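Engineer: what follows is a predicted structure for the sequence shown.
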Amino acid sequence: MDIKEDDESPVVRPTELQLHDSVYARTGTLWTAVAHIITGVIGAGVLSLAWATAELGWIGGPAAIIAFAGVTLLSAFLLSDCYLFPDADNGPIRLNSYSQAVKVYLGKKNQIVCGVFVYIGLIGVGIAYTIVTATCIRAILRSNCYHRKGHNATCSYGDKNNYFMLLFGVIQIFLSQTPNFHNMLWLSVVAAIMSFVYASIGLGLAFGQILENRQIEGSVRGSPAENRGAKVWLVFQALGNIAFSYPYSIILLEIQDTLRSPPAEKQTMKKASTAAVFITTFFYLCCGCFGYAAFGDSTPGNLLTGFGFYDPFWLVDLANACIVLHLLGAYQPWKIG
């Protein structure tokens, strides 16, 4: 039976949507879903949350992180309920992508409109991952240079950024040969471990800086700006950084489509989303607050690549290497969004 939303909506044939069922066996569990979500959510942006907290202040920063976590969790709950579309003749239809869900529930026009914003978001994620990866590789070179020549040495390596970005693209070509998203658990597990490692290193270094300073930096109003207009602009930038730290709704249905049943996929997905968002929010609050407490108004845009820390240089190098490995793996779930 064909499904017709209205005269302008496309004809959606359940058999076409259900064809995907026979391609693979769904064996995902709560913990595999958590690994995929954390891979998609915790990115190098976690290290810029200290700067965002510095711009928003001690009240606004933590409040914004918690608010965006709540919005993310609510959207995840709502979207997970859309996975199975009820059909009286053919049974529930599995919608394994955000685009399919919009098309079936809201029609073709809305799919086109949402698709434009989705692809803009995906392009933004791809650009961000590429640039951050290149920046981290350059930061490793700079860290070793500063260790050899001193903190005042000229160690830019800016001319090598293009080569690093090209290297990222070449590696992604090879990683994209993985047969399908459902065989990428190992990649998500490795990427999730890397994200915890570099976030923990950044958190530990910030805590050590606080102990060294013997005081907590920062204020309720946040970092001062030249004028009110500049402050408003910086506040919106900070809010954008925090919002960008919770970007996985677009790939939620793809993750949900890996889960075995019973129990119902939406039940497992809601539990996984709750666990993953709580874990990531804890790390976000710690990194944002400890980073701001360590540096105050001079908080760098990125705790590791902005050289808030120079020593121990090998630990800074390890953290940046973990960021590179994480983004290499995290790009793969996003490319199928």
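Structural biologist: That came through, no problem.
Engineer: hey, let's count contacts and neighbours off CA atoms from now on
Structural biologist: Noted.
Engineer: after whichever helix in the chain runs longest comes which helix or strand?
Structural biologist: Of all the segments assigned as helix in the chain under DSSP state H, the longest by residue count is helix 108-149. Next in sequence after helix 108-149, counting helices and strands by DSSP states H and E, comes helix 161-175.
Engineer: that next one to helix 108-149, inter-axis angle?
Structural biologist: For helix 161-175 against helix 108-149, the angle between stretch directions is 120 degrees (axes from the mean of the first three to the mean of the last three C-alpha atoms, to 10 degrees).
Engineer: skip ahead from helix 161-175 and say which helix or strand is next.
Structural biologist: helix 185-213.
Engineer: and that next one, how far from the chain's centre?
Structural biologist: For helix 185-213, the gap between its own C-alpha mean and the chain's C-alpha mean amounts to 15 Å (C-alpha atoms, centre = their mean, to the nearest Å).
Engineer: which helices and strands does that helix pack with?
Structural biologist: Using 3 or more C-alpha pairs under 8 Å, 6 or more residues apart in numbering; DSSP states H and E as the contact criterion, the neighbours of helix 185-213 among helices and strands are helix 30-41, helix 265-295, helix 313-335.
Engineer: so which of the ones you listed is nearest Ala128?
Structural biologist: In this view, the helices and strands packed on helix 185-213 are compared for proximity to Ala128 by C-alpha to C-alpha, and helix 313-335 is the closest at 9.8 Å.
Engineer: this is the other structure I want to compare:
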Amino acid sequence: MAKHMQKTSMFMEQSPSDYENGGSLKNVDDDGRPKRTGTWVTASAHIITAVIGSGVLSLAWAIAQLGWVAGPAVLMAFSFITYFTSTLLADCYRAPDPVHGKRNYTYMDVVRAYLGGRKVQLCGLAQYANLVGITIGYTITASISMVAVKRSNCFHKHGHQVKCQTSNYPFMAIFACIQLLLSQIPDFDKLSWLSIVAAVMSFAYSSIGLGLSIAKVAGGGHVRTSLTGVTVGVDVSGSEKIWRTFQAIGDIAFAYAYSTVLIEIQDTIKSSPPENKSMKRATSVGVWTTTMFYVLCGLFGYAAFGNEAPGNFLTGFGFYEPFWLIDFANVCIAIHLIGAYQVFAQPLFGFVEGWCSRNWSDNKFITGEHAVDIPFYGIYYVNFFRLVWRSAYVIVTAVIAMIFPFFNDFLGLIGAGSFWPLTVYFPIEMHIAQTKIPKYSFRWTWLKILSWVCLVVSLIAAAGSVQGLIQSLKTYKPFQTQE
């Protein structure tokens, strides 16, 4: 995300070297903000970092609840819907014209430009609550992967009969300490390198999980699978089957949750070629690449584990051999989530800092930048408000993750809460406003039907996840070592 805190005297402070022969500033865009350098490649990396997140780990479990027929069908449906609405949203980056209109730097800015009124506040509430939820979820997931490495080594060293009790909490604290440092990266535009590293990590652990699943299937051994997933009366009761089906839909919705940061990602792309064309290309690459991984990981994971597929399929290989490969995969997950946390946190950081700087522009604590010369890096500008606020945010999300460390339930609830408003409703409503589609026309009608169907899907997915959280809370004791 481009910086919100820009000094009004920017143009006065430029040196002669900042100007090109024509007299225009070469280091800033036409609106006076720092010149963007992103391309569809870096945008694709951001998308893959955001999309191939911890959601891929729960897909084998989700397919197990839905079965061979409904599972892949739901995956493909979410893929098509996400791609379609993302292209609509990409066209809304500039207003009123997709190519020559005024830039909008955040999702809320886009909603303000096209819809206005109370919908701006509703968008902000949905987006930023979702971003908070995702960062909490990623803290939980990263700690699970770090614990898996420790337990894998313990089993390898002491034998499979040892319990190897391990607590998640020290690893959540380690993850939070890393985020304390990375959260001081000033803005989204400086995250390209981190996203590329994270995208490589996501491909690595997805490929390892896929490879282990294929090896397990090829190695024989009987597992129960069925066209309709887990069997009522054998694996689950009738009510559990319904609730788990709802929760599985929420988990798949979460696996495609990146619309919350689409506009912020698009705001890193340079203006030539037009941002919407580059973003559509990046969306196509990102969504279809991740869908391929999702289908393969979900289906082969289900084939490997059957109806007893674990919530996190990389922890389902028994922590046994090859222990080093499973360790490497879990380390890749942790590194990936370190980057993904920042992709989702930066829009929230930018929103709060921009709002505070506009309301207290004379407060030096909020707006003051202090130059610090860092060896091997150069000049880094320290802002005390940024330092305090971002550090406090990381600490609070880590504490909440420690109190409610429920992986699958949390993922499903986040996915259900964000899918309809941010991935479907607002992009469709803004597309209708932008293109002035006549009310009750054929296109208007089917867009509205799509929106309402997705609302129903989000509601039932949320219901399943809430029920799962309630069941987990009944037996959960906070801050207790897990076996």
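Structural biologist: That came through fine. Here the structure is a predicted model, which is why all the values come from computation and not from measurement.
Engineer: now the TM-score, please.
Structural biologist: With the length set by TM-score structural alignment, normalised by the length of the first structure, the two chains reach a TM-score of 0.89; 315 aligned residues with a C-alpha RMSD of 1.8 Å.
Engineer: can you put the helices and strands packed on helix 185-213 of the first structure in JSON lines and add mean neighbour count and distance to Gly202 of the first structure?
Structural biologist: JSON lines is the format used below for these (neighbours: other C-alpha atoms under 10 Å; distance: least, C-alpha to C-alpha, whole Å):
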{"stretch": "helix 30-41", "mean neighbour count": "25", "distance to Gly202 of the first structure": "17"}
{"stretch": "helix 265-295", "mean neighbour count": "23", "distance to Gly202 of the first structure": "7"}
{"stretch": "helix 313-335", "mean neighbour count": "22", "distance to Gly202 of the first structure": "8"}
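Engineer: how about these in CSV, adding distance to Leu205 of the first structure?
Structural biologist: Listed next are these as CSV, based on distance: least, C-alpha to C-alpha, whole Å:
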stretch, distance to Leu205 of the first structure
helix 30-41, 22
helix 265-295, 9
helix 313-335, 9
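Engineer: identify the residues contacting the residue most central in space within the second structure.
Structural biologist: In the second structure, the residue lying closest to the centroid (C-alpha atoms, centre = their mean) is Ala50, at 4.0 Å. Shown here is Ala50 of the second structure, whose contacts under the criterion C-alpha atoms under 8 Å, 6 or more residues apart in numbering are 257-258, 340, 343-344.
Engineer: what span of the second structure is the longest helix of the first structure aligned with?
Structural biologist: Residues 117-158 of the second structure are where helix 108-149 of the first structure lands when matched by TM-score structural alignment.
Engineer: which one of the contacts of Ala50 of the second structure sits closest to Thr231 of the second structure?
Structural biologist: Lowest distance from Thr231 of the second structure to the contacts of Ala50 of the second structure (C-alpha to C-alpha) belongs to Ala257, with 29.2 Å.
Engineer: the alignment partner in the first structure of that closest one: what's its closest spatial neighbour, skipping adjacent residues?
Structural biologist: In the first structure, the residue paired with Ala257 of the second structure is Pro247, using TM-score structural alignment. Closest residue to Pro247 of the first structure in three dimensions, ignoring its sequence neighbours and counting by C-alpha to C-alpha, 6 or more residues apart in numbering: Val41, at 5.8 Å.
Engineer: can you find the partner of the one you found in the second structure?
Structural biologist: For Val41 of the first structure, the aligned residue in the second structure is Val51 (criterion: TM-score structural alignment).
Engineer: for His370 of the second structure, give its distance to Arg386 of the second structure.
Structural biologist: In this view, His370 of the second structure and Arg386 of the second structure are 12 Å apart by C-alpha to C-alpha, to the nearest Å.
Engineer: verify the stated contact: Gly316 of the second structure with Ala304.
Structural biologist: No. Look at Gly316 of the second structure against Ala304 with C-alpha atoms under 8 Å: they stay out of range, at 9.5 Å.
Engineer: picking that back up, who has more neighbours, His370 and Arg386 of the second structure?
Structural biologist: Shown here are His370 of the second structure and Arg386; by other C-alpha atoms under 10 Å, Arg386 has more neighbours (22 against 11).
Engineer: quick one: contacts for that one?
Structural biologist: When contacts are taken as C-alpha under 8 Å, 6+ apart, Arg386 of the second structure is in contact with 184, 353, 366.
Engineer: show me what the helix or strand where the second one lies is packed against.
Structural biologist: Meaning Glu353 of the second structure. Secondary structure here is read from DSSP H and E; on that basis Glu353 of the second structure sits in helix 323-359. When contacts are defined as 3+ C-alpha pairs under 8 Å, 6+ apart, helix 323-359 of the second structure packs onto helix 40-51, helix 118-158, helix 169-182, helix 192-218, helix 364-367.
Engineer: quick one: closest of those to Ala309 of the second structure.
Structural biologist: Proximity of these to Ala309 of the second structure was assessed by C-alpha to C-alpha; the nearest stretch is helix 192-218, lying at 11.1 Å.
Engineer: can you point out the buried residues in the closest one?
Structural biologist: With burial defined by 16 or more other C-alpha atoms under 10 Å, the residues of helix 192-218 of the second structure counted as buried are 192, 194-214, 216-217.
Engineer: moving C-terminal from that helix, which element do we reach first?
Structural biologist: Using DSSP H and E, the next helix or strand after helix 192-218 of the second structure towards the C-terminus is helix 238-255.
Engineer: on average, how far is that following helix from the matching bit in the first structure?
Structural biologist: On superposition with the first structure, the mean distance recorded for helix 238-255 of the second structure (mean C-alpha distance after the TM-score superposition for the first structure) is 0.7 Å.
Engineer: next one: stretch 80-88 of the second structure
Structural biologist: Relative to the first structure, and after both are superposed, stretch 80-88 of the second structure has an average distance of 1.0 Å to its aligned residues, where the measure is mean C-alpha distance after the TM-score superposition for the first structure.
Engineer: quick one: that stretch aligns where in the first structure?
Structural biologist: Residue correspondence for stretch 80-88 of the second structure in the first structure, counting by TM-score structural alignment: residues 70-78.
Engineer: gap between that stretch and the chain center?
Structural biologist: 15 Å.
Engineer: cool, and stretch 75-82 of the first structure?
Structural biologist: If you compare the mean C-alpha spot of stretch 75-82 of the first structure with that of the full chain, they lie 18 Å apart, counting by C-alpha atoms, centre = their mean.
Engineer: likewise stretch 147-156 of the first structure?
Structural biologist: Relative to its parent chain, stretch 147-156 of the first structure has a centroid offset of 32 Å by C-alpha atoms, centre = their mean.
Engineer: residues in contact with that stretch?
Structural biologist: 142, 145-146, 310, 313.
Engineer: change it to 6 Å
Structural biologist: Defining contact as C-alpha atoms under 6 Å, 6 or more residues apart in numbering, one finds that stretch 147-156 of the first structure is touched by Arg142.
Engineer: buried stuff in that stretch?
Structural biologist: The neighbour-count criterion (16+ other C-alpha under 10 Å) identifies 147, 155 as the buried residues of stretch 147-156 of the first structure.
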